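Asks: need coordinates for the following:
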Amino acid sequence: MFKTFVSEVRRRNVLPTLLPYVGLVWLLLQVVSVIQPMLNMHQLVGTFVAIVLFAGFPVVAYLSWYFNFTWDGLEPIPDLESGAPSRFGKRNWLGLTAIVLLSGWLGFVYFNEVKQDLVKQEEGIRQVKSATSIAVLPFRDLSPDQDQAFITEGLTEELTSLLGKVSELNVAAASSTFALAKRDLTPVDIGRRLQVDTIVTGSLRVTGNRLKIRTELIDSGDGMTLWTETFNREFKDIFAVEEEISRSIVNLLEDRYLEAGEVTSAAKTAVTDAYVMYLKGREQYRLQTTEGMKQARKYFEQAIALDPEYALAYVGNADTLLMLEKGSENFGILETDVAIALADNSLAKAITRDSTIAEAYAIMGRSFQMQGNLDEALSAYDKAIGINQSLAKAYLWKYLILSELNRQSEAFESLEYAYSLDPISLAVLHNRAYELSRLGRNEESAILYSQVIKDFPQSPLGYAGLADLHFLQGELAESLSFWRKAFVLSPENEFYQKSYIGTLITLGFVEEAKNLTDDPFYEATFLLAGKRYETLFKVVDEQIASYPDDPWVKFEAAWYQSLVGDRALSSQIFVDAFPLFNEEELYAMPMCSPAIEIAWAFKYSNQIDKSKEILSKCESLYVEAKNSGMQDNFVDHLGARIAALKNQPNAAAQQLKKAIKNGWREWWTGQDPIFSELKTIEEIESLINLIEQKLEEEKEKARLILHSSDKQQPAE
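Replies: This is a model prediction of the structure:
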């Protein structure tokens, strides 16, 4: 084979053709090297000529296999067997085209790399560190009156956003850097807390219409300064400075080069005053108060009035409008439909003017989410993440939807990414601690909740989280203590009040619970706890008469009947309520309730096929929850109820035992109609007695807590 190839090379005169070409290349390169400096040609001229000549070598080699190069042109080489000139057919042309394209592409790539290296040398920029993550700290305000914080914080946010869009770095969320910067930590300490490789810090001084920005890039491992630059510009040039800083950082930390003009700030506007109004709006937004949100809206509207084409101002306005919706905690002043309509209108104007703003799609997703359009919301969040892979809030909001859709593994993955970007966020910390508890990682969960209390001492979320964690572990007395602390910090919060009252009722402290509320919401619960069943059933019958199409009113009535009343009537009410629930309500996890109770009702009324259909769906969700790694006594209890409805007493007992071990303490377990046929089984009966025993133990502990003189009583 090799001898044949060598023989063909000789016959086709390949080497006699290539050697003159090599000589020609050498000669031309010598000529270029001489005339380039004489004529003051650009440095890249010689490189370009060399690349073209070298790229031509494989083309000449390919052609020399089929043709002799003569002064009269290309002569086809005769075929070895027939002696006739070889035909240069379609396949040969395809081969030649492929070689030309490949050689040209390789030459282009190499030329581009040489060009980038040359530009880096001219700019004095080279890669100083291979990094995967970065945080932008708030710039220090060195202005004479120290009144330009809204500009320094805006600069921090914009650099964070720009780096998230144009770099391949994981960029820590600005909210985390703001939170840590308030604690007088050094930049290196902040970098280590955020677990980033590098930090951007600096200072800003505004004097009249002039600004001076000094920027430093620091290695968070050893604190060494990797790069520093000072910019003295007019204030209107702040966008160009932001773009230049971002471009320089990418070129310093990544093995690629961004040319001038490749980075564009979304905050750019032709009207400087509009930008000032936008920054003041962001300053008010960060206060996270109703008053701040209202003021932020005014500033964003002023920015739009000054520059009707200012896309980012429309985005800020839309975000604020949704935060002012009545369903939003602390900020609600607008009706939901009004807030959504106004926000959607503002978003449409923003995207028409600039379709590359990641925050616009994230807020659009939130609008869809508020309207219940979860698929559209997920699509919008993915669009936002596609533009800015470091947009932490998009990952957090995506997690909330995926959780609602029972896509637990995907939800936790999204939450973990949000945590990696925004580890000081109150919402991210709280939700991550909650998910860790659901996965049975209770120690890690407790550490995170304690971190929330340390980082945000005035927030009730850390105490509420620990209360929920202890409740899930069956430590009801400890749970009661933490619910009370959360309630003291936020006495107007209905959820904390209901959780505190609910725990009191579970522990049997009904009178103490009554002293905390006169809300008619608790009337039926208090009647049940007080064993005033006749009055209880009159109340729920009146509620059904008043709200005949409310599925939850019927469910509550059916549930009370199933526990302490007429189970035949209970099953009928459950069946009547069934068509009134939507799919998401019906199969809500982790208890698959009210579907599991309705499955019992269909079984009780001998509609076995319908019962099995509903039960099968609950079983699928149960398996999915277990496969996702969820360690939750509610899920274990669901497994026990599924086994009971399938007439599998041994499996039901094992699952109930596991649920109790993991913290199941509900007082109504012994009256649960689903277990009614199994109560005569000795193991089931002993497990129900065990629940009652553990409840008594927790009640004694709680009594000490309630009567402890050093505990503050919650406000009514």
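Asks: from here on, just use CA atoms for contacts and neighbour counts.
Replies: Noted.
Asks: what segments of the stretch 151-300 of the chain are helices?
Replies: Secondary structure of the stretch 151-300 of the chain, counting by DSSP state H, counting those that start in this stretch: helices at 174-181, 187-194, 238-253, 272-285, 290-306.
Asks: remind me what the second one packs against, helices and strands.
Replies: Taking 3 or more C-alpha pairs under 8 Å, 6 or more residues apart in numbering; DSSP states H and E as the contact definition, the neighbouring helices and strands of helix 187-194 are helix 174-181, strand 198-207.
Asks: off-centre distance for the longest one?
Replies: Mean C-alpha position of strand 198-207 versus that of the full chain (C-alpha atoms, centre = their mean, to the nearest Å) differs by 28 Å.
Asks: same check on stretch 644-652?
Replies: With C-alpha atoms, centre = their mean, you get 40 Å for stretch 644-652.
Asks: how far does that stretch stretch from one end to the other?
Replies: Its first and final residues considered, stretch 644-652 spans 5 Å by C-alpha to C-alpha, to the nearest Å.
Asks: residues of the helix or strand hosting Val539 that come out buried?
Replies: For Val539, the host element (DSSP states H and E) is helix 533-546. Using 16 or more other C-alpha atoms under 10 Å as the test for burial, helix 533-546 gives 533, 536-537, 539-541, 543-544.
Asks: now these as JSON lines including distance to Thr207?
Replies: Below are the buried residues of helix 533-546 laid out as JSON lines (distance: C-alpha to C-alpha, whole Å):
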{"residue": "Tyr533", "distance to Thr207": "76"}
{"residue": "Leu536", "distance to Thr207": "73"}
{"residue": "Phe537", "distance to Thr207": "74"}
{"residue": "Val539", "distance to Thr207": "71"}
{"residue": "Val540", "distance to Thr207": "70"}
{"residue": "Asp541", "distance to Thr207": "73"}
{"residue": "Gln543", "distance to Thr207": "68"}
{"residue": "Ile544", "distance to Thr207": "69"}
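Asks: one more to line up against the first:
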Amino acid sequence: MTFSEYINLAFEELRRRKVFRVAVAYLVAAWVVVESSSIILPAFGFSDSAVSVVIVMAMFGFPVALSMAWFLDFTNEGVVRTRDPDEGGMATLNGVNVSALVAMIVMAGFLSYRLVIQAGDLGPRVAAASVSSPRPALLRRDAAIDDSSEAVAPEEVRSIAVLPLVNMTGDPEHEYFSDGMTEELLNGLSQVEGLRVVARTSSFAFKNTTEDVRDIGKQLGVNTILEGSVRKSGTTFRITVQLINVADGYHIWSSTYDRRLDDVFAVQDEISRAVVQALQLRLLGDRGKALVASAAIEGSAGYDEYLLGLHKLHQRTEEGMRAAIGHFETAVVIDNGYAPALAGIVDAWIHLYSRGMTDFESARTGADTALKQALRYGANLSEVQASLGLYRRMIEGDLAGSELALRRAIDINPNYAMAHLWLANTLSRQGRFRDAFAELERAEQIDPLHPAVITNIADYLFSMGRYDEGVAKLERVLEIDPGLTEVYSVLTEWSGEYGHLSDGMRRAREALDNHPDDPRLLSQVGMLYIRLGDLGAASEYLGRARTLDPDSDLVFLGTCTYYFANEQYADLVQMIDERRFTSADNDVMRMLTAWRGLAAVMLGEYREGAGALMESLGDAATIAFDPSFDIYLLSYLAYAYQQLGQTARVRETLDEALAVAARARGQGWRTPRLNYGIAAVYALQGRADEAIGQLRNAVDAGLRAPGLTGTDPQFDGLQDLEAFQLLVAEVDVDLNRQRAEVLHAAGELTMAQAAR
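Replies: All right, here's what the predicted structure looks like:
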């Protein structure tokens, strides 16, 4: 018998004795037991050694199972020794049987070896899951892990959220320090190529929460979460961090760092590198040399002040932002040339101005001084370039320069959500709405719960006619922080735009219950009353807003709308002439010039009105707040030319208005006011049916105004048409209904009266 025949007979004997079948069944069962124990045992308080015992038992049980398959057989008579097929007696160890047994032992050894390899792969994961506590991480959000497991995350891990480190000092005054450490970890990790890092605001939305880590990960759209704690005693602190797999809630890696405060940046760099190594990601070129996106400083006192400044800045209140400026300035005094703090000063001044909390000149002076120093000491920092871009748009009105700086900031740090947000605003002002929305979507990926990001996205959804989606976005923000008056303000504004006036009033009054002296909210309630046709109530709310903040540009522009609606054109011109020379903001100046032009046209001063409208329009694709308003101004300009008998200019202006409308629609713009502006153009062109059609579209989309077109003279040629009169009647009926609802909600009308 040849060797080959001998081996074949041996394997045939193994098959006859069902050894292969038993081996496969055993391996499947052992795999199920090992996997189940690695999940179940730690959850019930067993240490990782218990899981190791299960693995070892499975390994040693495998040869035993194969031996039993060789010598025993299950028959109708019960368990018997395996019989020899030729002699019908008991099995004997002949040559073939010996060879088969040797083959079985080799196979058992090989498969046991593979099981050992699997156990080795499981070991670190199980050990990490039970570090410090036998329970899963999802059951212990505030655990302070004191171990350095070397488990490595899977290669597919590419996203992370850094939850606020828990302040375990026992002193609330140290909260800023733990928050600052969290921010520095965020900054460091955001420099890593291929790693998507959720930004600060979204991560901090889960501060002090006991929510399941897996649910947090799903909401933030990440597959790993870094959490931990900070203890501080004098000049010494301990930072404990652990990386958690969102899929199962177990630790991937953990470590503890005990350091003195004077080497805080080195610790931040060390922690960032350790997490990156655990995630098995390769750094991007030179960025691997310094993961922390901050200028290194020697002393700790300046950094302490910087953290305090960040803590106050993110409160977004006037008191908080002014306090932030003070802390940033102290940091700069202590550590001369500390660029991140200088960039913080720029941002704080501009945020104060954009929220109507300071005048333009104060904001420009404060931001300009800090920006020059920031560029001198840290021009290569993402934060500094982003602040430069914000300054160029908000203070200088330089859109091209703003875009250049913001794109440079994103090149330096693609995970800086504010740079994407501010770039979106700059692109929007250039009429590049689709590009702007794409940047907002990138910002949302980085910081999915940031109120400013979500509010801006909602603005674009409203602009694209997606009202319900915009409302859903803003309601999500209010669930996170019900005290955000700015979100209520946006909801109120767009509720009015889409004709949901009573809903807008309800939301505004909800906010006013908590912030009765907020000028912006009071002004917007006044604007809603203008849309409802109640000019007396509008005057009352706008007057209160001006009394509280006489320097607010937003409140002043609302007052301009009231004067125009009340046909106080001469008073409007006088008020603007007194105001426009005290405002240095380019956007405000353009709006004031536009209102003056509209008032002049209504006063019959067509030449003067046309000049003011031309000045305010400039490039109609870039300077107005939205294309709907551009088209509205162009229709008034065409009307003025029409009254002056300048036929060629009328035609050119109306063609330009339709071109603006086409560009806006091509960029996705869909609002009731856009339809209204196009209707005004058609009416001036004598295209009555098409004008009525556009008004129909506007009303269906939610346009509501007394008399439908108010006092706008572009529609004079439609007044006697039955179709126009029917639209006016339809709108007036709905306005009466909503006025009654508003009065009833205010307690000024009974339910029966409201129903009538």
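Asks: circling back: turn the helices and strands packed on helix 187-194 of the first structure into TSV, columns for distance to Glu698 of the first structure.
Replies: Putting those into TSV (distance: least, C-alpha to C-alpha, whole Å) gives the following:
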stretch	distance to Glu698 of the first structure
helix 174-181	38
strand 198-207	49
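Asks: which stretches in the stretch 101-250 of the second structure count as strands?
Replies: Ranges of strands in the stretch 101-250 of the second structure, per DSSP state E, counting those that start in this stretch, are 159-162, 166-167, 196-197, 224-233, 236-245.
Asks: got it, and the stretch 451-600 of the first structure?
Replies: Using DSSP E, counting those that start in this stretch, strands in the stretch 451-600 of the first structure cover 587-588, 593-594.
Asks: so which of those comes closest to Ala149 of the first structure?
Replies: strand 587-588 (46.0 Å; C-alpha to C-alpha).
Asks: so how far is that closest one from its chain's centroid?
Replies: The mean C-alpha position of strand 587-588 of the first structure is separated from the chain mean by 24 Å, C-alpha atoms, centre = their mean.
Asks: do the same with stretch 636-648 of the second structure
Replies: Taking mean C-alpha positions (C-alpha atoms, centre = their mean), stretch 636-648 of the second structure and its chain are 46 Å apart.
Asks: quick check: longest helix of the second structure.
Replies: helix 95-129 (DSSP state H).
Asks: quick one: closest of the helices of the stretch 151-300 of the first structure to Glu494 of the first structure.
Replies: Of these, nearest to Glu494 of the first structure by C-alpha to C-alpha is helix 290-306, at 18.1 Å.
Asks: list the helices and strands the helix or strand following that closest one packs on?
Replies: Note on helix 290-306 of the first structure: by DSSP H and E, the next helix or strand toward the C-terminus is helix 311-323. Judged by 3+ C-alpha pairs under 8 Å, 6+ apart, helix 311-323 of the first structure is in contact with helix 272-285, helix 290-306, helix 336-353, helix 358-370.
Asks: burial of Asp566 of the first structure, as a residue count?
Replies: Using other C-alpha atoms under 10 Å, Asp566 of the first structure has 12 neighbouring residues.
Asks: wait, what's in contact with it?
Replies: By C-alpha atoms under 8 Å, 6 or more residues apart in numbering, the contact list for Asp566 of the first structure is empty.
Asks: separation between it and Met224 of the first structure?
Replies: Taken as C-alpha to C-alpha, the span from Asp566 of the first structure to Met224 of the first structure is 76 Å.
Asks: returning to what we had before: so which of the helices and strands packed on helix 187-194 of the first structure comes closest to Ala588 of the first structure?
Replies: helix 174-181 (32.7 Å).
Asks: after superposition, how close is the closest one to the second structure?
Replies: Its aligned residues in the second structure lie a mean 1.6 Å from helix 174-181 of the first structure after superposition (mean C-alpha distance after the TM-score superposition for the first structure).
Asks: is it possible to export the helices and strands packed on helix 187-194 of the first structure to TSV including mean neighbour count and distance to Gly261 of the first structure?
Replies: Supplementary listing: those in TSV, determined by neighbours: other C-alpha atoms under 10 Å; distance: least, C-alpha to C-alpha, whole Å:
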stretch	mean neighbour count	distance to Gly261 of the first structure
helix 174-181	20	25
strand 198-207	22	21
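Asks: for Cys618 of the first structure, which of these is the nearest?
Replies: It is, among these and with distance given as C-alpha to C-alpha, helix 174-181, at 39.7 Å.
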